[in-house]
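Chemist: Return atomic coordinates for the entry below.
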Amino acid sequence: MEVYLGNEDTVLESIENIPFDSEEDIEEMLYKNKTLMGDQYPFTRQAQSGDRKHIPDILAVDDNGTIYVVEIKNARPKGEEVLMQALRYVHWIKKNPAEIKMIWIERKNEQDEDTIFPEPDWNSIDVGIMFVAPVFDPQFVEIVRGSLSIPIKFLTVKKYRVGEKEIIITDRFDRMETTSDERGLPTFKAEYSWKTYLETVTDEKGIESAKKLFEQTQKVLEDIGLNWLKVRFNKYYIAFKNGGRNVLELYFTPKGVAGLSFHLPMAPPKMKLNLPEEVIHRSSWNEDYKIVYIPVVDIGVSVEELIPLFTEAKKYRT
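Modeler: Now for the predicted structure:
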C-alpha cells in the first residue's frame, strides 16, 4: 500500500515508512520527547542495580505514582522471553524500592517546587510495564493480557519520511489497570476525589479554594469552547484531557495550595501573551514537559486573566 500527503497546491508527496536505526534510537527519542509517552513521565534510562544485571530501557512514573518499566523493541515482540525480561525488572523494582527512590529523588530535585512529579508510595510500590515497538503481534498482546494482573500499556512508535522531513506517529492501547493483593488476586486501583485530596494533599481551606478554582476553570473552558475536555482526578492533580493528552491541570503545590498548569509550545514570556506581570514573575516553566505552572491561589489572580493561556493551550493540544 502506498500513502501520499497533499499540500495546498494539491501536489502529492509520497509518505515512506522508514525503520528506526536501533532500540537505542527509539529510547533516546522517547526520553528526549517526554510527551510521546502520554501520562507516563520518563525519569531515568538504563537504570542499573547494584549487580548491574537489571537494566530496563526507561523507568517512568504515571499520574498516580505507578512506576513503569518501559521495554523497547525495534521489531515485533514475540515469545515469552520478552515478557519474562520485563517481569524480572518488575521483580527487581519491587524488591529494591530504595534504589528506585534514590533515582527518583535525584530527578525530583532537578524540578521546580511547583512542578507536578508524582511520587510513588514507597511502602507499597505499584509497578507496571509499558511495551514499546513499531508493531505488536496480536498473539503476544493476548499472552501478556492473559498472564498479568499489573498495569500494562502498549505503545506503537513508527517513523515516516515526507520529502526531507521525518514524522513520528505513536498510538497507545492499554488494558484495564489493576494491581494484585497479597494473594495475587487482581484488585482495581483506587479512584481519586476531593475526599482523597483532603486526606492526602491539603486541608479544608485548601479544598475550598481548589473547588472554587475548579469551578472558575470550568466556566472559562465553557466560554472558549473547551467544555468537552474530559476531567480526570489523579493522585496529585486534576487533568483536563483531550483524549490521552492533558491540555491543562489543576494541581496542588507541596504546601497543598492549588494552581493551574498549561501545556504550551514555549514559555509564556517568549509568546508575548497579554498576562498580568505578577503571573509572568511567579510562574515556573518546565522545558522538558512544555508546561507552565501558575500558583493562582497564592498570587490571587483571577482565572479570567489567564484566558490567553487557555487559548494557547487549546491551540497546542487540541
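
Chemist: only C-alpha atoms for contact and neighbour calcs from this point on.
Modeler: Fine.

Chemist: max-length helix in this structure?
Modeler: helix 204-223 (DSSP state H).

Chemist: Helices of the stretch 201-318 of the chain, start to end?
Modeler: Under the criterion DSSP state H, counting those that start in this stretch, the stretch 201-318 of the chain contains helices at 204-223, 268-271, 277-282, 296-299, 307-317.

Chemist: name the helices or strands packed onto the third one?
Modeler: Right, helix 277-282. helix 296-299 (3 or more Cα pairs under 8 Å, 6 or more residues apart in numbering; DSSP states H and E).

Chemist: Let's see this one next, to set against the first:
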Amino acid sequence: MAQIIAGDKFSIKEFPFEDEVHDLADFIVAHPEILGAEVTILARELQVPTAAGQKRIDFLAFDTENNQIDIVELKKAFADEKVLLQTLRYSNWIRNNPDTVRYHVKKEGVNINPEEIDTDSIKVIIVAPKISRTLAELCQYITAFDFEFIELQRFKDANDKVYAITDRLEVETIQPTPPTWQDTYDLSWYKQHAVRDQQISDLENAISALTGICDENAWDLRARYVKWSVRFQTTGGRNAFLIHVRKTQSHHLSFCLGEDFDLSKFPIPEKLKKSFHHKKGSRWWKTDLAVDELKSMVPLMEISYQNVMK
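Modeler: Below you'll find the model as predicted:
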C-alpha cells in the first residue's frame, strides 16, 4: 500500500487521479486493501443493462468476512448526490441477477460455496477524493443496501514517491426496518434450506456455548443470524468471532485476531494451532468448529473481543 504521510519530512504535492477507468481503478487494483482486508475484486468494468442504457460497474467485489457482495463506484474528483441513483441501479440489477455473482466468485476461486452467498446482502462502496456529506446522509435512508464511503487522496514528493491517505466518512446511522419480503434467519431457516440435522444440532450447541462464554466473561456481544453465518457482534455491529454455516460439512469458526497475530506463540494445544487457516493481510483466522474445544479457545475469543472494542 502507498504510505501514509507522517510529519513534514518531505515536500509533497497533491497528485490527483487523471480518470476513474484507468488511473484510479489501476491504483485500487494495486492496493486492494483500500477496500478492506477481506474484500476480493471479482470483476472490473462489469457491463450491466439499466433503464438508462448499458452501464458499467467499476468493480464487483466480495467481502468474505461479512458474506456480502460489494459494488464499488469510483469518482476521480467529487462524489455528489448524483452517484446515488447510479449505484442503486447497479445494486438492483445485481440483486436480480445473483448467478452473475456466483459465476465470478467461482471464476476467481473465492473460498466460499457459491450457493451459500447471501445475495440479499449488498454493499455499495463509494471511493473518491472528496465525498458529499449530503450523499452520505441520504444513503442512510436506503435500507435495502449498505453503504461505505472512502475518501482517497494521493500525493507525490520531490523524489516521485507516491503517498496515499484514506479516510472512511462516518455519518450517524439509523436502524433499518427489514423489508417485508426479507427472510428472517434462524435455525428453522437453515433447516428449511437443506442444512442437515447434524449440522443444525452442532450449530445450536455452538451458539449456546458461545453465548454462555460471552456472558461468563461479561463481553458485550450478541449473536446475530444472517443468511449463512452467525456473527457475535458488538452493539455497533463489529464482529469479534463468527460461525460460517455449512449444509453438509463441519461449520467454520473465525476469530478477529489481527493480521500480525502469532498463533505459534499462543498457549493453546498444538492440535488446535494446526487446524487454523490464515490469509496474509487478513484480520481473520479460521478453523473447523468443534463444540467440545470451545473452552480451549476462550483466550482467542478474549483477544478478538478486545480487538473490536479498541
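
Chemist: Can you check which part of the second structure the longest helix of the first structure sits on?
Modeler: Aligned using TM-score structural alignment, helix 204-223 of the first structure spans residues 197-216 in the second structure.

Chemist: and for that stretch, what are the contacting residues?
Modeler: The contact list for stretch 197-216 of the second structure (Cα atoms under 8 Å, 6 or more residues apart in numbering) reads 187, 190-191, 220-223, 245-251, 291, 294, 298.

Chemist: hang on, the earlier thing: please point out which parts of the longest helix of the first structure sit buried.
Modeler: G206, I207, A210, L213, F214, T217, Q218, K219, V220, L221 (16 or more other Cα atoms under 10 Å).

Chemist: Next: stretch 301-309 of the second structure.
Modeler: Result for stretch 301-309 of the second structure [16+ other Cα under 10 Å]: buried residues M301, E302, I303, S304, Y305, N307, V308.

Chemist: and what of stretch 18-31 of the first structure?
Modeler: Buried, per 16+ other Cα under 10 Å, within stretch 18-31 of the first structure: F20, E23, I26, E27, L30, Y31.

Chemist: next one: stretch 60-74 of the first structure
Modeler: Buried residues in stretch 60-74 of the first structure (16+ other Cα under 10 Å): 60-74.

Chemist: So what's the gap between it and the chain middle?
Modeler: Distance of stretch 60-74 of the first structure from the chain centroid (Cα atoms, centre = their mean, to the nearest Å) equals 9 Å.

Chemist: I'd like to know which of the contacts of stretch 197-216 of the second structure are buried.
Modeler: Buried, going by 16+ other Cα under 10 Å: Y190, L221, R222, A223, V245, R246, K247, S250, H251, V291, L294, V298, out of those.

Chemist: Report the contact partners of the fifth one.
Modeler: Applying Cα under 8 Å, 6+ apart, we find V245 of the second structure in contact with L203, W228, S229, V230, H251, H252.

Chemist: Same question for the last one.
Modeler: V298 of the second structure makes contacts with I213, as judged by Cα under 8 Å, 6+ apart.

Chemist: now with 10 Å?
Modeler: Applying Cα atoms under 10 Å, 6 or more residues apart in numbering to V298 of the second structure gives the contacts L210, I213, C214, N217, I268, S304.

Chemist: Let me know the distance separating the aligned partner of it in the first structure from I116 of the first structure.
Modeler: Aligning on TM-score structural alignment places V298 of the second structure opposite I307 in the first structure. Per Cα to Cα, to the nearest Å, I307 of the first structure is found 22 Å from I116 of the first structure.

Chemist: In the first structure, what residue corresponds to F255 of the second structure?
Modeler: Checking TM-score structural alignment: F255 of the second structure goes with F262.

Chemist: ok, the closest residue to that match other than its chain neighbours - how many residues close by?
Modeler: Using Cα to Cα, 6 or more residues apart in numbering and skipping the chain neighbours, the partner closest in space to F262 of the first structure is L248 (4.4 Å). Neighbourhood size, L248 of the first structure [other Cα atoms under 10 Å]: 26.

Chemist: pretty sure L248 of the first structure is touching L264, no?
Modeler: Yes: using Cα atoms under 10 Å, L248 of the first structure makes contact with L264 at a distance of 9.3 Å.

Chemist: I299 of the first structure: what's it in contact with?
Modeler: Here I299 of the first structure is in contact with G259, E278, V279, R282, S283 (Cα under 10 Å, 6+ apart).

Chemist: Out of those, flag the one nearest to R107 of the first structure.
Modeler: S283 (20.5 Å; Cα to Cα).

Chemist: Under the alignment, what does that closest one map to in the second structure?
Modeler: Per TM-score structural alignment, S283 of the first structure is aligned with F276.

Chemist: Please name the nearest non-neighbouring residue to its match.
Modeler: In space, F276 of the second structure is closest to T287, 4.6 Å off (Cα to Cα, 6+ apart).

Chemist: if we can go back for a sec, quick one, which of the helices of the stretch 201-318 of the first structure is nearest to M176 of the first structure?
Modeler: Comparing the helices of the stretch 201-318 of the first structure by Cα to Cα, helix 307-317 comes nearest, at 25.0 Å.

Chemist: who's in contact with the most centrally placed residue in the second structure?
Modeler: Centroid-nearest residue in the second structure: D63, 3.8 Å away (criterion: Cα atoms, centre = their mean). Contacts here follow Cα under 10 Å, 6+ apart; on that basis D63 of the second structure touches L35, G36, A37, E38, V39, T40, I41, I69, D70, V110, I122, K123.

Chemist: now, which of those lie within strands?
Modeler: V39, T40, I41, I69, D70, I122, K123 (DSSP state E).

Chemist: For the first one, give its distance to A290 of the second structure.
Modeler: Computed as Cα to Cα, the V39 of the second structure to A290 of the second structure distance reads 27 Å.

Chemist: Compare the two (neighbour count), which wins?
Modeler: Of the pair V39 of the second structure and A290, V39 is the one with more neighbours under other Cα under 10 Å, namely 21 against 15.

Chemist: Spatially, and excluding backbone neighbours, which residue is closest to that one.
Modeler: Spatially, and ignoring its direct neighbours in sequence, V39 of the second structure is nearest to D63 (4.3 Å; Cα to Cα, 6+ apart).

Chemist: got the contact list for the nearest residue to E23 of the first structure once chain neighbours are set aside?
Modeler: Leaving aside its sequence neighbours, E23 of the first structure sits nearest to N74 (Cα to Cα, 6+ apart; 5.1 Å). By Cα under 10 Å, 6+ apart, the contact list for N74 of the first structure reads 19-27, 132-135, 157-158.
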